[in-house]
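Q: Sequence and predicted structure below; questions after.
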Amino acid sequence: LAPALRRNEIAQFALRSPEIITALREAIATTEPRRATYLDHVPVDRWMELMITPVPVPTSFGGADKCMLMTFHDQTPLRRVEEMRADFVANASHELRTPLAALSGFIDTLQGQAKDDPKARERFLGIMHNQATRMARLIDDLLSLSRVELSAHVRPDTLVDLLPIIRQVADGLEPLARERQVEVEIHLPDSPVMIAGDREELLRLFENLIENALKYGASGGRVIVSLTSGAATDGTQEIRIMVRDFGPGIAPEHLPRLTERFYRVDVGDSRSQGGTGLGLSLVKHILNRHRGRLLIESVPRQGATFSACFPQAKAPAQI
């Protein structure tokens, strides 16, 4: 905190923050506790809280020295959580306000000048339907994210087979694949692949991964969904489900932030595709609850691969 602080030297020479010096002087002058908060920029930005408490220290001559006990608390994690919460509320409000404003505007138009125009009415009602669907999907994603976060500390203990879940998601997205003219290839083993998991959450996870590949990698014309098993970085066995597209890929600077809430590589494209900006954040939280991990690999113009990795279920003990 103060590398320049030396014994028997004036404290203010080393404690350069004006907030610290002011609080220290007030505590000395009044002999009362003082509190101060300040931002420390070195070596990295940290929010600190300082508590100064006057403490009488007996001397060998029967008197007492007035010493100042300075206690520093690193508030950075709390500040970051507060900033994340504020950003989340602001982003969620903005994402909801945009379609709501569109709905309100078109309702006013339909009640006014377009009231007797059948063509305009049909076009506006179509737009309103899309905006209402977008709002409903955003609310659904927010609720799903909230439910997963509430149960993040409780690991699922029910054994489920991944294969029918993946096939169900792929079948459900077949109309979207036809619409985007994308061929979906499924490469799965014949025997069941069991993990400890929550079936509904896993359905949501694979739906997000495959749907993203169909929407944002559609220009590649092909999506491959495959399942393999192998050793993780710590040597334990894991199941890896890979969803690969052959679209435009993702620039390297975006990869570390893809799982942040409301983060988008291309905001306009994401919204036009009906994206909420919460899909990959939801995937990450579901994997965290299942004690798994998400791997993202991409090279621009060569597509992207999203891999959901799960710990392999232990075989039941033989009796």
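A: Done, it's in.
Q: switch to C-alpha atoms for all contacts and neighbour counts from now on
A: OK.
Q: how close does the spatially most central residue of the chain sit to I241?
A: The centroid of the chain falls nearest to E260 when counting by Cα atoms, centre = their mean (3.5 Å). According to Cα to Cα, to the nearest Å, E260 and I241 sit 21 Å apart.
Q: Contacts for the host helix or strand of K66 next, please.
A: Secondary structure from DSSP states H and E places K66 in strand 64-74. By Cα atoms under 8 Å, 6 or more residues apart in numbering, the surrounding residues in contact with strand 64-74 are 27-28, 46-59.
Q: run the last query once more with 10 Å
A: Residues outside strand 64-74 that contact it (Cα atoms under 10 Å, 6 or more residues apart in numbering): 1, 20, 24, 27-28, 31-37, 40, 46-59.
Q: Next up, a structure to set beside the first:
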Amino acid sequence: MAASTITYTENPVSALGVVVFLLLFYLGVRGRIRYMRTLERGTHALYATDFEARIPLKYNNELSTMAAALNDMAEQIVASRSKEKDFLLNISHDLRTPLTSIMGFLSLLKEKSYDNEPEKERYIEVLEERTGYLKKLIDEFFEISQLKWKPAVLNKSRVNMQELLRQVVEGYHPQSKDRRIETVLLLPDQSVHVEIDADLFVRVLENLLSNAFKYSRADTELTIRLREPVAENRRQCLLQLELWSTPAQTMESGELNRLFDRFYKGDSSRTGEGAGLGLSIAAEIIRLHGGRLDAQIEGERLGMMIELFMEK
């Protein structure tokens, strides 16, 4: 029986097609391979220059997207460090001011540089006031550090928002009377219940109200409005709480985005009091509740807007 023979016939056209395909493939990936090397060198450069260098963007593909993301990360790191530096300068200034005052009055008392007992008592009162203010600064600094960097455990309970607002606002009646600021509380007729950490939420309200009474113009109105919850989807509603005041000093719209920045303190507020942490503490607490705290300007009025999501 004769052995069968298989004959392979070369097709020049097919061979040429393979060559062309390989050539095109090489030309197509060569640029990517080179850019991958650029990406590798750029990554090393980021670390070598303490995130000051940037990776060049050459192509419109996933590699350039990765490079852009790395550049954005580097910019955020640099910006964060700048904010930390500003914060340290601000907190150092605010801590040094009362400390200098305390040391001065202690020196006067030690040297008995007073003419009579009433003057001595006045020195002691100033010392107590300055010491209390210094403790407040340290407590706020500790609180924002805890909220920002320590895992938070919220002790949530079902709270009637109308009752909570009435109780907190009532506690500010002396400030309202002293500053001649009329407080208007606008609440829905139907009770609004929401799951929140009541103690932390009271802290938010106290920070916002304290700021409003401290920085508002006298003989104006402070409006606190709780809006009816609005359905967002089949499971959740959006709850909005607004506080509108009239600041004594005109605020630029460009300042709004940085009001809640714990590292920011406007030049107009650098009077030796306050570390600029109250609003950032409030914003961080709302963030932990899955909501947001924003600011708006309408004419002369400044609005603090709280948004919270609640289950139906």
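A: Arrived safely, thanks for sending. Only a predicted model underlies this, so the values are computations on that prediction, with no experimental measurement involved.
Q: Any idea what the TM-score comes out to?
A: The TM-score (TM-score structural alignment, normalised by the length of structure 2) is 0.70; 261 aligned residues with a Cα RMSD of 3.6 Å.
Q: Show me what the residue nearest to the centre of structure 1 lines up with in structure 2.
A: When structure 2 is aligned by TM-score structural alignment, E260 of structure 1 is paired with D261.
Q: Am I right that that match falls within a helix?
A: No - counting by DSSP: H, G, I helix; E, B strand; the rest coil, one finds D261 of structure 2 to be coil, located in no helix.
Q: Please look at it and G276 and confirm they touch.
A: Yes - D261 of structure 2 is within contact range of G276, at 8.5 Å (criterion: Cα atoms under 10 Å).
Q: what about the match of E260 of structure 1, distance to L277 of structure 2?
A: 8 Å.
Q: any common contacting residues for these two?
A: Shared contacts of D261 of structure 2 and L277, counting by Cα under 10 Å, 6+ apart, come down to A283.
Q: Please spell out which residues along stretch 260-280 of structure 1 are buried.
A: Using 16 or more other Cα atoms under 10 Å as the test for burial, stretch 260-280 of structure 1 gives 261-264, 270, 274-280.
Q: go on, stretch 234-252 of structure 2?
A: 237-247.
Q: and if you look at stretch 222-233 of structure 2?
A: In stretch 222-233 of structure 2, counting by 16+ other Cα under 10 Å, buried: 222-226, 228-229.
Q: Out of those, list just those in strands.
A: 222-226 (DSSP state E).
Q: Which of these sits closest to Q162 of structure 2?
A: Here the nearest of these to Q162 of structure 2, counting by Cα to Cα, is L226; it sits at 8.0 Å.
Q: re the thing from before, what about the helix or strand just after the strand holding K66 of structure 1, distance to the chain center?
A: Next helix or strand after strand 64-74 of structure 1 toward the C-terminus (DSSP H and E): helix 76-111. Distance of helix 76-111 of structure 1 from the chain centroid (Cα atoms, centre = their mean, to the nearest Å) equals 17 Å.
Q: What of stretch 235-251 of structure 1?
A: 18 Å.
Q: From one end of that stretch to the other, what's the distance?
A: 30 Å.
Q: shouldn't R32 of structure 2 be in contact with L63?
A: Yes - counting by Cα under 10 Å, R32 of structure 2 does reach L63; the two are 8.0 Å apart.
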